[in-house]
Structure formats: C-alpha cells, structure tokens
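Asks: next come a sequence and a model predicted from it.
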Amino acid sequence: MPIASAVRTTCPYCGVGCGVKAMLTPDGALIEGDPEHMASRGRLCVKGSALGETLSLDGRLLAPGIREGGTLRRASWDEALDTVASRFASIIAEHGPDAVALYVSGQLLTEDYYVANKFMKGYVGSANIDTNSRLCMSSAVAGHKRTFGEDLVPGCYEDFELADMIVLVGSNTAWCHPTLFQRMLKEKEARPSLRIVAIDPRRTATCDLVDLHLPVKAGTDVWLFNGLLSYLARTGAQDNAFVAAHTSGLDAALLEAGGCADIDFVARTCGVDPRLVMEFYEAFAATGKVVTAFSQGVNQSSSGTDKVNSIINCHLLTGRIGKPGMGPFSLTGQPNAMGGREVGGLANTLASHLDLDKPAHRDAVRSFWNAPRIADKAGLKAVDLFRAIEAGSVKAVWIMATNPVVSLPDADQVKRALQRCELVVVSDVVGTTDTATFGHVLLPALGWGEKDGTVTNSERCISRQRAFLPAPGEARADWQAICQVAQRMGFMGFDYGSVHEIFDEHARLSVWRNSDEELGRAFRLDALTNMDRAAYDALEPLQWPVQHDREGTPRLFGDGRFAHADGKARFIATAPRAPVHALSRAFPLALNTGRLRDQWHTMTRTGKSPRLAGHTPEPFVDLHPHDALLSGVRAGELARIKSQWGAMVARVTHSGGIARGAAFIPIHWNGQTASDARVGAVVNPEVDPVSGEPEFKHTPVRIEPFSVAWHGFALSRDDLDLASVANWTRVRGAGFVRYELGGREPVSPGWARRLLGANEDADWIEYEDHTGGLLRCALLVDGRLQACVFISRRPDLPSRAWLGDLFAHEELSPKDRATLLAGQAPAQGLDPGPTVCACFGVGRNTICKAIVEGGLKDAQAVTACTRAGGNCGSCLPEIRQLLAQHLLAVPADAGA
C-alpha cells in the first residue's frame, strides 16, 4: 500500500544536499527531486534518481553479532552492548582514555555525530574520535580557520548564478556535484558571457563544458595562485580600502608570492602553456564577480591547507568575499561533512565550532554537558589513529558507517592494525564489508530512508533526513547504540528519548555563553533552540547562522567582520612545495584517484543498482598512450599498478584526458566487488602537516602487465565460485550478476560447467574454437537463461548489454539460442551498447544510431531524440564526444 503522501528528505550522496521526495508504492520506492528544496530545485543526479534501487535488504546486517575464534555468531543487543561497554571500560581503566577511539563518517546524521563526540570528548575524556571527512575536507577546515578564525564557508549556491566568472579548482563538478553543475550551465545558457574556468590535471567531463581549462601538474596549485596574487597586486586589482580595514598579513603573503611573479616560471612549474596562465590571470583581474570553487583536488594533498589559503588570499586581496556572486567556495564531498564539523567530529575540534586548545572553550563545553571531564588535547587524526592501533597504543576502536580498509591510504596497514586490535566494533548497514570482516562486535545500523535527523550541505544549509521505511530486522540508529553503551559505562546525560532532543541540545550549545567575548562564534542556531517535536519534524531547509528568525543567512562577512578576535581576516603566506614523494625510475608515474559519475565511495549503496553499474562496470587505470607503451601494457588489457605501499589490478584505458607522466584510478572497488582493486592499498599515507589530510592525488607508481591466458565474462542469476579465476570484478545487473574475468591457467574440459553449476543433464549450450581460443557456454533452466560465460584469448568480447537483456525473457527462442552461440545480437538495433545515460538507460549504440539516422548535430537534438542527457546532464560530455567522432568519420563532401 502506498503511504499517504511523499516524505520530503535529503539525498545521502554528495555535499550538494539535494532534496528528495520519497513515496512507497506497491512496486517499491518512488524517488523524485523536491522542487521546494533550495539546494537542488527538484533536480537529482543519476545516483539520487536510482536511490529506490538501493533499498533492498540484500546483504544487510540485521542483527548484532559477536566474533569468537574467527566465527561470527548472532547475539542480542544487550549482549553486544554489554560487551562493548565492559571492554571499553576495562581498557580505559587499565590503559587510560586514549587507549580507545571512535572512527566515524560523513554518512552519519548530525545528531549521531553530536552524541559520539559528547561520549568521547566529554565522558571518556579523549579526543580520539576522527571522521572519514578527514580524508576529503579537513584541509578546507584548516584553511578556513587560519584565514577566517572559524570554519566558515562564505557564500551560497546562488552565487554561482550571480557570478560573471566561475573557477573550478580540483573539482570534476559535472560528475561529483552534478545538480550544482547543471545550475551553472543553465545560467551560462541564459547568459553566455558567464565564463567558466577549470583547473585540473585531467581533462574531465567538467573540462569539456568550460571556456578555459588549465591542465596543471598535480601539486602545483600554490605556484599558480601565488602567481595570481602577485599579478593582481602588480596590476592594480587590489581593493586597498578592504585590505586596510578588514585584513592583516598581506606583506608576508606578497613576499612569499613574489617568487611566482614570473608567469613563464609559473607556467613551466605547472606544466601549462604561458598563454593559458596569462588568459586566466587577466580574466580574474578584470572580473569583479568571481566564485572560486575547490574540492578534493585541492584538499587531498600534503600541501592542501596552503592550497586553500592561496586561493582565499586572491579573494581577500580583491575584496571579493561576502558579496553576491563572489567568494571562495569549498565543495564538500559527503552529505554531512559540514554537520560533522559543526559538532566537533574531527579529532582536533570541539563541538559547536569551539577549540580544543582554548581553556575557556573546553570549560564551556564541559559545563554545558555537565561532563565529568573534557579532552584537553587533540586526538589522533585518521592515518595516525590506525598507526597507533597497529602499534598497540590504541587497543579498542569503534568504526561507524565507513570502510577504512578500502578508503584509507596505505590500506593494507589498516588491515594489519585491525588484525592486531584487541577490540574492533563495527556499526554498519552491511556485515560483509572489508572492514566488518575484522569486527569482533557488529552492530546493525539504520540506513538512508530508515533513519531520522539532520544534515548540512556545502552552503551551510541544514536539511532534514526523514524516515519513510521501517527499521529492518533489529537495526537501530547510531545515536541509540552510543547512548546505550554510555549508560552501561555509568555516564549520565545520554537518556535522550528522541533525535529531536539531541538536535535541541546541539542548538542550545551553539548559543551557550556566546555573549562571552572569548567564546563568540559565527556558528549559531538561536532561532532553532527549544523547538518542539512538531516544529523539528516540519523544519524546512535553511542556512546557518540562524539567529533571529528561521530565514537563515545566505552569506557571511558582508559587513567585513571575520571571526578572529580583531575582526580581521588573515592573509596566509603560502610557500610552494612539491609533493613529499617524488617520482623516480622505479615509480615514474603520478597516480591520481577520484570518483566516477555513477558510483559512490565503496559502493555499499550504489553497488546495488543495476543501472548505476552499466557505465563503468570494472576498475580501470587511465593512462596516456605513450606511458602505456613504455610500461608494456595495452588498452583493454589488465595491468598491475604498484607503489612502495601496495598493488592492485585494473584494466588499461586511454580517455584522452591524461597527461604524460600521470595515471588515474577510481576509488570505489572493494573486496566484495573485485579480487584485487582496492586503490587505497596503493595510495601513499603522506598527510598535510596542518590538516592531516592524505595525499590522494599524487602517489608515485609503476604499471606492469598482468598477464592472463584468457579474458572473459559471466552473467549469472546466482553468485559464482571464482576460486579458479586469477582476476575478477562483480557488478549487479537487472536480474543477474555480471563478472569480468581473467584467467592464467588454460580452461580445462568441464571448467565452464563447474563454474556455472551445470550437471550432466542440464540444458546446456556450448561453442568452442580451440584454435581461436573461444568458448561460449550457457545454462538454461526450464528454457530460461540461468547463466552464461564467454571466454577469449583477446579482451574484445561480445556486448554484455545485449546478453543481459536475454535474462528478462521467460524462455529463450531458438533464434536467441543461436545468437548465444554466435556471440552477437541478431541485429545491431537490438544491442544498445554500453550505458551512456544511466538516468534513462540509453546505450552508446542507440545514441550513435540516432546521430547517423537523424543527422543530429548537437547534444540538445540527441536529448530530444533519445532522452539521453535530459535529467542530470552528467552524460552530456560523452554525448558530445560521440557527436564529434561521427563528424570526424563523415567525409567533408558527404551530403553535397
């Protein structure tokens, strides 16, 4: 039965924070964009649109478990919580509070985050609580605090529509923040004079839609922006009145930037044509309304904090901050990275934007919580935390809603740490993640659609996540699990009856002693204090600070006053420095990592959606053809990627967007979706000395052939035993599981039957060409395709899309059986090809056919004909590439 009306909630993916309307129907969950949500205005990207496909209980952790002697057994909540509480208490009693830790996540809601922080810092008495937001946004936090005096994002999304120039630095916005990018493009269509600049080592999907692309060498951003600062000062672009009244530290910043005054030097260092650098500098100087948005490409660096400050310096010098259409803008990665920052989720911060290193701040928080103690020093940041676990100084860790065995750098070290840890507690929605396999206690958590609370997006917008599904099995909210452990440890102050009570306490802390000059801060939720449950349930999206009414505050610093005691912003002198680990003969390529268009983090959620798997179904390493040649690998074949920390296997591709000397690998694959594709095992663990954020964008690697005797794939309704396969990846199709395979041993007689589980009496189709090394087999049950496997010595195998469609047939016709043996669709029109538009399931062949037969000339015409590109727009760059390829293939005099 459908619910009475749609539930308005918030998407659980990127930091844009799109509004979602969810309704249960007899066929499942209907997901739509919320046109009333200020962040997205009804738009959803393909991941958000596919949320309804991720809600099954397949693979869910539905009851607590305790692992004894390597065997996981089911336990009651009481037994599991008693175990956690007693073990934490005994370790603290023997070794002190710093012997235990929490590692949490931007997937938590603000209320979960708040309780976890209160538990550790105010009651356990240790700041050993860090978050996976350390891996993506902590350099932005540190940069904001150095310049502004507090972790504050000055602007709002509307500024992208009011700007005359948008600079995207280290951000593949088209794929990683799609609905926000579509707002930019819609504004550019209406106002072509809007100039968009991309600064990125790769030519990404974003770069295909901008006016200017600067393909800077990874790690050289500070040289570029120090050069810009120097240029702006020399050419009279400085706002002298603003600088004099509202800033300090300019002389030192300009002195440091003077080393980048020579544009030719900057261009050589960054590996960019000097004319492009000059074009960027001149455009920035001449344009008053400039928004500079930066993301992981800036933050994830051993000099990430300096990169952030070098960008902000340029806005301070020109007074382009605090006003409509201008300012530096940090694009957060996760849905609640900002909310975690508000409640002190990082190991070096306190709740409510207060500081651990200030006695008055510590006293304010301790007294508000009525806590027995308060942490008095920064805790261990993520990378150091897992080193301390391996060393034995941290003996218990509680991991919530994150998968560090996959996502942290030097991920094999994380494995070693958890193997040696006395107590590993894992709260998650899935019990078989790479991390959960090391858990001594597993606690089933609520997932999106089941949990209730708030999140804060990149523009400081607080939104409600509301439940529209019942709690499955015995799953509980993370805040409930924390509170029940705290109570068992004898801690008072954790007797919340609802999530609304936690939010109210969070809001009241934001104004606690705020009249004290030493405690005054911009983060305030005055108008949200003392709300009753009905008001909390009905809370509309709004941007903090929220002081006098519930209208929110779109922009900060409009009055020129910043959060430092003297009210002035600080210029920060940023000394350029190269990545810590240099390239060498042994490791000659710089590895960059990042997200794909249709996947999220370690695929715990997106991996359930068949349509999200169609665009990029297996891990790849993107190389320049010259580097592939030098490495002895070829496009379409498998390669091993090695660093001094670890190795993985991926398929070689040439996108055309990678410079010589560089490589790119996506971050998403894990031990459940691939045999050997955790890129975290390869990434170096070097961190920024200020923020502690790891260097995910520059790891020296080498590429080697991963030789196999054959390539193949299998589609099956049931999971397959792949013990005999050298390399595999796994994704979900519509009614089947798809495997990409590589084998080192020749295929023996009967191998395919054993793989697919076919006995001698099975309805079996087989074609084998010993000379050509081809094998095509299919298993049918009651005339219906159950499984198939295709093997070849070469990687150019038949289309998976056409074969996948056969699984929808109740019974295969004789023609279908014949085409299985032939290894190709009966007609090209029946094979849509690899997915291009996942929103509407439109394949490459379908688009190419429409271009040819319809004489289509632009992406708008392709959308009108096929619907491809008509939703989130993230496939538009690929559609434009197909159009360009067609035009190149057509003779100049064709049609004359």
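Replies: Sure thing, it's come through.
Asks: only C-alpha atoms for contact and neighbour calcs from this point on.
Replies: OK.
Asks: so who does C156 touch?
Replies: E459, R460, P554, R555 (CA atoms under 8 Å, 6 or more residues apart in numbering).
Asks: what's the closest of those residues to E637?
Replies: Closest approach to E637 among the contacts of C156 (CA to CA): E459, at 42.8 Å.
Asks: quick one: V701 from A613, how far?
Replies: 27 Å (CA to CA, to the nearest Å).
Asks: these two: who's more crowded?
Replies: V701 (27 against 22; other CA atoms under 10 Å).
Asks: list just the nearest of the contacts of C156 to G873.
Replies: Using CA to CA, the contacts of C156 come closest to G873 at E459, 21.9 Å.
Asks: how far away is the closest one from I665?
Replies: According to CA to CA, E459 stands 29 Å off from I665.
Asks: higher neighbour count, the two?
Replies: For E459 versus I665, neighbours defined as other CA under 10 Å are more numerous around E459 (28 against 23).
Asks: doesn't Y157 make contact with the more buried one?
Replies: Yes: between E459 and Y157 there is a contact at 6.5 Å, judged by CA atoms under 8 Å.
Asks: now the common contact residues for these two.
Replies: Joint contacts of E459 and Y157 (CA under 8 Å, 6+ apart) do not exist.
Asks: pipe the contacts of C156 into JSON lines and attach secondary structure and distance to L228 per row.
Replies: What follows is those, written out as JSON lines (DSSP: H, G, I helix; E, B strand; the rest coil; distance: CA to CA, whole Å):
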{"residue": "E459", "secondary structure": "coil", "distance to L228": "26"}
{"residue": "R460", "secondary structure": "coil", "distance to L228": "28"}
{"residue": "P554", "secondary structure": "coil", "distance to L228": "28"}
{"residue": "R555", "secondary structure": "coil", "distance to L228": "25"}
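Asks: can I get the buried part of those residues as one PyMOL selection?
Replies: Per 16 or more other CA atoms under 10 Å, the buried members of the contacts of C156 correspond to this PyMOL selection:
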select buried, resi 459+460+554+555
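Asks: just the contacts of C156 now: which is nearest V210?
Replies: Of the contacts of C156, the one sitting nearest to V210 (CA to CA) turns out to be E459, at 22.7 Å.
Asks: quick check: next helix or strand after whichever strand or helix holds G804?
Replies: For G804, the element it lies in under DSSP states H and E is helix 800-805. Using DSSP H and E, the next helix or strand after helix 800-805 towards the C-terminus is helix 814-822.
Asks: quick one: buried residues of that following helix?
Replies: D816, R817, L820, L821.
Asks: same check on stretch 185-196?
Replies: For stretch 185-196, a neighbour-count test (16+ other CA under 10 Å) marks L185, E187, K188, L194, R195, I196 as buried.
Asks: now the residues you listed in a markdown table, with distance to P324 and secondary structure?
Replies: Listed next are the buried residues of stretch 185-196 as a markdown table, based on distance: CA to CA, whole Å; DSSP: H, G, I helix; E, B strand; the rest coil:
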| residue | distance to P324 | secondary structure |
| --- | --- | --- |
| L185 | 18 | helix |
| E187 | 15 | helix |
| K188 | 17 | helix |
| L194 | 15 | coil |
| R195 | 16 | strand |
| I196 | 17 | strand |
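Asks: pasting the second one now:
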Amino acid sequence: MDDRPSHGEGLLSAPAGLDLALVDATGTPERSVPDAVRTTCPYCGVGCGVTASVDGTGLASVKGDASHPSNFGRLCSKGSALAETLSLDDRVLHPRIDGRTADWDEALDLVAAKFRSTIAEHGPDAVAFYVSGQLLTEDYYVANKLMKGFIGSGNIDTNSRLCMASSVAGHRRAFGADTVPGTYEDLELTDLAVLVGSNLAWCHPVLFQRLLAAKAARPDMKIVVVDPRRTATAEAADLFLPIAPNGDVALFNGLLSHLAREGKADAGFVSAHTSGLDDALAASAADIEITAAGTGLSTADIATFFQLFAATEKVVTVYSQGVNQSVSGTDKVNAMINCHLFTGRIGRPGMGPFSVTGQPNAMGGREVGGLANQLAAHMDFDEIARDRVARFWGTDRLASRPGLKAVDLFEAVGDGRVKAIWIMGTNPVVSMPAANRVRDALARCPFVVVSDVVSGADTAALAHVLLPAAAWGEKDGTVTNSERRISRQRPFLPLPGDARSDWWIMTQVAQRLGFKKAFAYEGPADIFREHAALSAFENDGTRDFDIGAFENVTNTDYEALEPFQWPAPKGGNPPTHDGRFFATGRFYTSDTRARFIPTPVQAKQDYSGLRLNTGRIRDQWHTMTRTGKTPRLASHIAEPFAELHPSDASQLGVTPAGLVQITSAHGAAVARALVTDRQQPGSVFVPMHWTTEYAPAARIDAAVSPAVDPVSGQPGLKLTDVAVTPFAVAWYGFAASRGKPVLSDLPYAAAARAKGGWRLECAGSDTPDDWTGYVTTLLGLPKDAEVVSYQDAAGRSFRFAAFHDGRLAGAFFAAPEPVAVSRNWIADRLDDASFDGHGRMSLLAGRAGAHAPDQGATVCSCFDVGVNTIIAAISSGAAVTVEAIGVCLKAGTNCGSCRPEIKRLCDGHHLQKTG
C-alpha cells in the first residue's frame, strides 16, 4: 500500500554525471516541460487539483488549483510539501539485474523470457502481478489487459485490496455494481454527517475542512463520529461514539431495528426498488440494550444517535479504513447501506452512504479491473462479460476465473505455486499483514520483478530485476477520486536517467511476449480512448461505469481534459441526478432492485492481550517513500509510537515515552509509548508508515494477522491480538547529524529528515566503553571533527557535539531514561552557519537559551508553528481561540488539519484557568 515518490527540497539540479535530457515516455527526446501545469495530488482519494511550476533555476513549487472542484485551491500539509519531496538522491535511475546496472533491452528481454518460460512449464497461474493505487488508470489498464487478457490468468491484484475491497464487495452486494452513489457536495448539503471508522481530519483533511466550513455556515448541522479512538476528527463531533472494536455491525443493526420500530421506512421506495428486507430485519433484530452489549456504548449515547438519524432526512454516512480493514468489513458496509435503503436516503442531495478511498487512484484501479476478482470496466467473470471483453480485446486467452487476492497471492508465492511475480509501485514487505512472511516468500521466489522509484524500499531489495519507473511530476495520465471524478495527472518534470512510464514498460514486455498488435500504444491518450470505448461497449445503460463520451477524444483534447465525473456516456444522458446515482431507484442488479443484505453480528472473539489497531498519522503517507524526504512533515511526529490508555500502561509497567514491544503470533515491532486517555482501555494503536529505511524494528504490519474478510478478501488490519511489554534497554538516545546515521546495529532506531540532515531516536542494549568512538561511527562523523562532550561521574549520561568547518556535524545525547532535550531546536541547528562558544554550550545543554525560545514540537506543519509558541500566545492572552491563533500565528489557516490540536491546547488552558 505504498506511494510512488519522486524528486527533497524541491531541488531539481542533477547529481554529477547524471544526464537529465528531456525524454518522452518511450525514450524519445521530444517531451517539453512547461513552466506551469495543472495536475493532481498523488496522496489520498480526495483527488485535489495542484498547480506545479518550475522556475529558471530548476526549483519546483506547488499550490492548490483554485479551479479544481475537489479542493478549490486548498491543500493539506502533505500536498503543500510536495515540492520538497522531489529529490533524485534515492531514485532508481537505470534498470538493474541482480544489483548490477543494465540497459532496457537486456532487462525487458529477461523479464519476458522468464515469464514466458514459467508460463510454458507451469501454466499462466504460475505468474502474477501485484499493482498499486499509485499507478495511473492508463498504467492499470495495460497491466490488467496483459495479465487477464493475454497471459490468461486472473492473478493481478492491487494494494487497494488492503484499503477498499470490502467497500467494493458491499456495493456490489447491495447495488449490483461498485457504485459510490454520492458526491463531495453531499457533505456540505447534509444535516447529519456520520463519520464511521474515518479520521477524516488527518487522512482526508481537505474534505474535512469542506465539512467544517459547511457546519460553520449552518451551525444546526450535526456531526457524529464513530471510532474506537478519540481522534482529531472527534474533536469536531457533536456526538462521539467510542465504539468497541468490530462493534459497527451491532450498531447499525440496532439502528435498522430502531428505524423499523419507529416506522421510519420509506415504504414506497422499499416496496418499489428493493428486496430482502425481511431477512435483513430478522438478522439485525436488537433493542438498545442488545446494541449496547455489542458496541460497548452507553444506552444514552445510542439513543441519542438513533433519534438523530431517525429524525434527520439528510444523512450522509462517511466511512473509510476503520470499516473496510476488518474481517467483517463487507457486512459493516452493508449494515450501513441497509439503513439508507430502508429510509430511501440515497441518490439525493445531502444523503447516502459514502466511501472515501485511501489512495489517489484506488477508484481508477477498480474501473479497469485491477482487483483479481473483476474484469475491466466493472465487469465480472460471468460468461457474457468474458465473451464481451474477449471480443473487444481480440483475444482467445482471456482468464476463465478470478485470480488470487493479495493475502492468498503472497501465500502462493511462499508455497511455490506462483513462481514469477511483478510488483509495481507498492511495498508489500512493509504494508502487507504478516509482513515477514511476505518478505520470506519473495526471498524464495524464483523470479521477482519490481518497478519502483526509490532504491531503498524494502521490497526493491528482493528484486531480481528492478525497473526505474516514472514518479509523480513525470507521469502522464488520469486518476479517479472518491466521488468518481476523473482528473489529469500531467508531467512538469523531465524523466531522469532511464526512468520510464509504467504503461510503456508493460507494453514493451507484452510485445516481447508476442502481443505486439494488442499493445501498440503510442501514448497514454491511446490507452484512455480504448478504456473509454470498452466502458461503453455493449453497455446501453446496463453497467454503471461508462465514459463512452471520450472514446474518440483527440490527443489535444486529452491534454486539456478538465476534471469530470462518471458516468459520461455517448449522447450525454447519464442515469444520474446532479452527479448522483440511484435517485430514480434503478440499480444494477438483475431485477434493478437494491438488495438488503442480512448482517448477523459475529460472536465476540476472546483476546489474550491487547487489540492492535493500525493506521495513519497526519503528515506521513503509506511507507514514507515520498513524505519521508521532507523535514517539515517529520517535525510533527518523527518516530513510531504505540498509543496506550493510562490504565493499560500502568498494569503493563509501561512508562510514558518508554519503549514497548508489540508481539503477536505473526511477528513483532518496537515503538515509543504514547500514554493517553484518547485511546480505549484494552487497545493499542500503532501507525503503519515506518520501514527498514527509517525504523528497522518498527514495521508494525509484521505483527498484524493475515486473517481476511471472507467476502472481500480484505485483511483485518485494525484488529490483532497482541502482547505489549516494556522493551528493556540500557540507554536512550537522541541525535542529529548531517549524514544519515547507521541504524542496523541498534535494537531501536527511528531516523527522520531534518533541515540540515537527519535526526535520530535510538536506544542501546549495552553501554559503550568509548562513547566518543561509538557516536562517531553511529553518525558517520568526520575523523577530524572538533568534539565537545560531557559525561556524568557515574557514566550513565553522555552529551556530545562535533563541529566541522565551524558548523555542527553531529550532536548526541544519551541517558538511562528517555532523553529530555529540545529535539526540533537541536535538529534545526544543523542548518546554522557557525557556532560561537555560547552556542556550543547551548547545544550540550540540549535547549535554547532565553535569547532563542524553543518553539517545541511542530503543531502546524504548513507554517512551522510549534506547541510552545501556541501555548505562549494563549497564556499571554494574545490569542485564546483557534481563530485568534490563526490570525496571530497563521497556524491552522491553510489545510486546517492541525486545528483540532490547537483547539485542545486552547481548551486545556481554559480548563486550567477555571480549575
């Protein structure tokens, strides 16, 4: 579930010896790079428009595209920092075979030969593709066509299996197709927004700000947040429901029963446009007491929620990974949809179930058949659809059945059924559940191909052939966001070295496999036209996905393509109402009726330890191959953490800021303890971003269970039985250095970029006899550096600073307990030009003096505003509200994702004054 990174610090000047001649996707020196382009952000499924520029010195800058209907110019902290992630220092610039540099012909010939011989000896199901929501739709289309249409196997799956597969399955069961009914505008038009398993404030910040702006304009709008954790999103809730893990089905079954008891059915809609209600009601039967037992919520909170939902016509239920990433995720989706079908609240402005996707092109991948159990254009593997797609593609090799879904796919790699795999734009050695098992499977696989951008990704280290793919800023094609809006992603940077577009790489292999005619594309516009034509082929309104209006789009019009929502059929008569589906009650089932799906509550599972929940943080993205390159995004949260409730921490003997080990039957990880009552007792939350490159011991998905939802095949990344124990170390350390520290020999290490180099949290099992020598090696310091240091008499604490050419080369602090120093202030000193004697002593003290106040940990990444600066403004009375802080310090006035934290600081000050 990884990102596709690109070029740190917005600097595009080439390393010595690197030819940055402009090339098009086929290697021809024809592509020109304009001064500014309108493109699309490569992060979450909101699909924000971006305007990117490159100045005469090669520096890139980005800003929000004010004309794009998804974001109207607003960007989140990650999007705002895109220009800082565009370095070439870690790029894969040339094909590699077994670690040595090769040219394209040698690499492509080898890939084709290995796939051909494997298929000839073992059949087409012995090979597989594992692709990514970071691919553009045109890349995805070629991958799916090659594997399912011409190799003849269904073995292509995507990391979107880890994100949205349960939503897809729920849509298909209820609607007959993977159709998201509503639009972003519904969040602004609704009177009740129910956010379920969605930390919208951190994971989809721009969409969250649209919701908050609507609530500010209409204060009577209500927001309900359903989540086991009190996240930043919950700070905006009128009602927060701290539901027990996996309690969602019980909650919405109880709601359906309540709506039935209160006579809230839209009887006309249900009678004319649905089926299966009686079975769904029988499976969901529950009163408030039963609902409370299944959800862990109070009867009073449940009653309030039920009354709000029953009394409010315009309700939008927004859900994301907290729902999908579950072994009962599909039932959760259908339990929510059942409530909307029962009340007829679907397809009209301000109402409906709404799935928000995690990746920029998760939806595009679903459109082209990127999931193993689907054909292209939202078609299934039924006989009629198979015949239709085979005729359209002109193939007699079309796969006869679905392929292996992600977890099963890597199990097949491990046991030898799959003998050759091509992984594109994703990092499953970090992001898959039971990640160590995936790593071991790939290490045993006879032939592994990886197309990627960075060389340091864990998965890339296992490639027999590593292919240099184009990155964001160089790629050319389309993506589809969560509201079915297709937007262009356009290049504004040259392709560096031998990097090429994914679609081109795959077509070259396809042609070498003997399928030249079917893969004779000259550019992404060719692929888009074919994709559009297939969506309309023998459709006549019988399938939801139809963009036939673009099947003859010219190259010029493709270049200028404006964002649009599907469907967009030929003739311009989509079966929608204001961009919405199902207002007329016509669904895509065999009888055009929606299906109520029975969703019985599963028996509660017993846990021997704590329940592990994984997810994202505000300023990092997937496995950090892009966001990890910018110091600004590391300044908010710079290391992995394990969020524990105080009662659990006390019982387990865990001290705040100490280290803990999280262990399951599948693996283990180490993280910093964050003790907070925002977490539920009995649970632990750990973010999923850290990799071997940044924190070797913190790959939390190594501990996650590979159990999957039986309908969707999506793994339950939110719930694993784990033991949490204190991680004993002899010393804790913090360091800053100009070069990247050596992490491999430390039992715990978490490195992050700093303005002038790197910062490091670490811990050791043994106290070195020679601290100076140890630190010099750890930080890679010059041998002739000037060193100042301090060690206490007992030898338990050590402070060290090394200077070279008058500048700080490295600083290190160690103690038997977590080190209390001003981390951001120390890391920022790497960027200072020189140090006098007073400055050197301040460094050893680990904090600034009165002449240079320490701003503290970053709260607002957009404007680099720290917690101490905000607290000072509040305490002085200069600004005591979120809005006033924005006026005074600018904090919270860009993407807004830090506003919940600022509000918490303001509220804490008010409580302190009145206490």
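Replies: Nice, thanks for sending it over. Computed from a predicted model, the values in this text were never measured in an experiment.
Asks: check the mean deviation of the helix holding G804 of the first structure from the second structure.
Replies: Once fitted to the second structure, helix 800-805 of the first structure is off its aligned match by 1.5 Å on average (mean CA distance after the TM-score superposition for the first structure).
Asks: neighbours of the equivalent of A884 of the second structure over in the first structure, how many?
Replies: Under the alignment (TM-score structural alignment), A884 of the second structure maps onto A861 of the first structure. Neighbour count for A861 of the first structure, taken as other CA under 10 Å: 16.
Asks: and A861 of the first structure, how close does it get to G833 of the first structure?
Replies: Taken as CA to CA, the span from A861 of the first structure to G833 of the first structure is 20 Å.
Asks: over to M492 of the first structure?
Replies: Between M492 of the first structure and G833 of the first structure the distance is 60 Å, computed by CA to CA.
Asks: now swap in V272 of the first structure and tell me
Replies: 37 Å.
Asks: likewise L720 of the first structure?
Replies: Taking CA to CA, one finds L720 of the first structure at 25 Å from G833 of the first structure.
Asks: and the two? which has more neighbours close in?
Replies: G833 (20 against 17).
Asks: list just the nearest of the buried residues of stretch 185-196 of the first structure to D805 of the first structure.
Replies: Using CA to CA, those come closest to D805 of the first structure at L185, 34.8 Å.
Asks: counterpart of that closest one over in the second structure?
Replies: Match for L185 of the first structure (TM-score structural alignment): L212.
Asks: please apply the same query to L408 of the first structure.
Replies: Superposed on the second structure with TM-score structural alignment, L408 of the first structure falls opposite M432.
Asks: find the residue closest to its match in space, skipping its chain neighbours.
Replies: Spatially, and ignoring its direct neighbours in sequence, M432 of the second structure is nearest to D701 (6.3 Å; CA to CA, 6 or more residues apart in numbering).
Asks: output the buried residues of helix 814-822 of the first structure in JSON lines; the columns should cover distance to G449 of the first structure.
Replies: Conversion of the buried residues of helix 814-822 of the first structure to JSON lines gives the following (distance: CA to CA, whole Å):
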{"residue": "D816", "distance to G449 of the first structure": "40"}
{"residue": "R817", "distance to G449 of the first structure": "42"}
{"residue": "L820", "distance to G449 of the first structure": "41"}
{"residue": "L821", "distance to G449 of the first structure": "44"}
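Asks: which one of those residues is nearest G379 of the first structure?
Replies: L820 (59.3 Å).
Asks: mind listing what that closest one touches?
Replies: L820 of the first structure touches R776, A778, L803, counting by CA under 8 Å, 6+ apart.
Asks: what separates G344 of the first structure from K121 of the first structure, distance-wise?
Replies: Distance of G344 of the first structure to K121 of the first structure, computed by CA to CA: 9 Å.
Asks: higher neighbour count, those two?
Replies: K121 (31 against 27).
Asks: which residue in the second structure aligns with that one?
Replies: In the second structure, K121 of the first structure lands on K148 (TM-score structural alignment).
Asks: repeat that for A471 of the first structure.
Replies: Aligning on TM-score structural alignment places A471 of the first structure opposite L495 in the second structure.
Asks: what is the neighbour count of its match?
Replies: L495 of the second structure: 25 neighbours (other CA under 10 Å).
Asks: residues contacting V394 of the first structure?
Replies: D98, A99, V100, A101, L385, A388, C421.
Asks: can you check Q419 of the first structure too?
Replies: Each residue near Q419 of the first structure by CA under 8 Å, 6+ apart is listed here: F438.
Asks: same check on P710 of the second structure?
Replies: P710 of the second structure makes contact with V327, S328 under the criterion CA under 8 Å, 6+ apart.
Asks: which SSE is it in?
Replies: P710 of the second structure belongs to no helix or strand, assigned by DSSP H and E.
Asks: which SS class is the residue lying closest to V788 of the second structure once chain neighbours are set aside?
Replies: Closest residue to V788 of the second structure apart from its sequence neighbours, by CA to CA, 6+ apart: A801 at 5.4 Å. Of the three states, A801 of the second structure takes strand according to DSSP: H, G, I helix; E, B strand; the rest coil.
Asks: aligned to A801 of the second structure, what sits in the first structure?
Replies: So, by TM-score structural alignment, A801 of the second structure is matched to A778.
Asks: check the gap between that match and R753 of the first structure for me.
Replies: In terms of CA to CA, A778 of the first structure sits 9 Å off from R753 of the first structure.
Asks: same thing with G52 of the first structure?
Replies: Taking CA to CA, one finds G52 of the first structure at 35 Å from R753 of the first structure.
Asks: give the buried residues for stretch 256-272 of the second structure.
Replies: For stretch 256-272 of the second structure, by 16+ other CA under 10 Å, it's L256, S257, H258, L259, A260, K264, A265, F269, V270.
Asks: where in the first structure does it fall?
Replies: Aligning stretch 256-272 of the second structure against the first structure (TM-score structural alignment) gives residues 229-245.
Asks: have a look at A778 and R753 of the first structure and say which one is more surrounded.
Replies: Set A778 of the first structure next to R753 and count neighbours by other CA under 10 Å: A778 wins out with 25 against 19.
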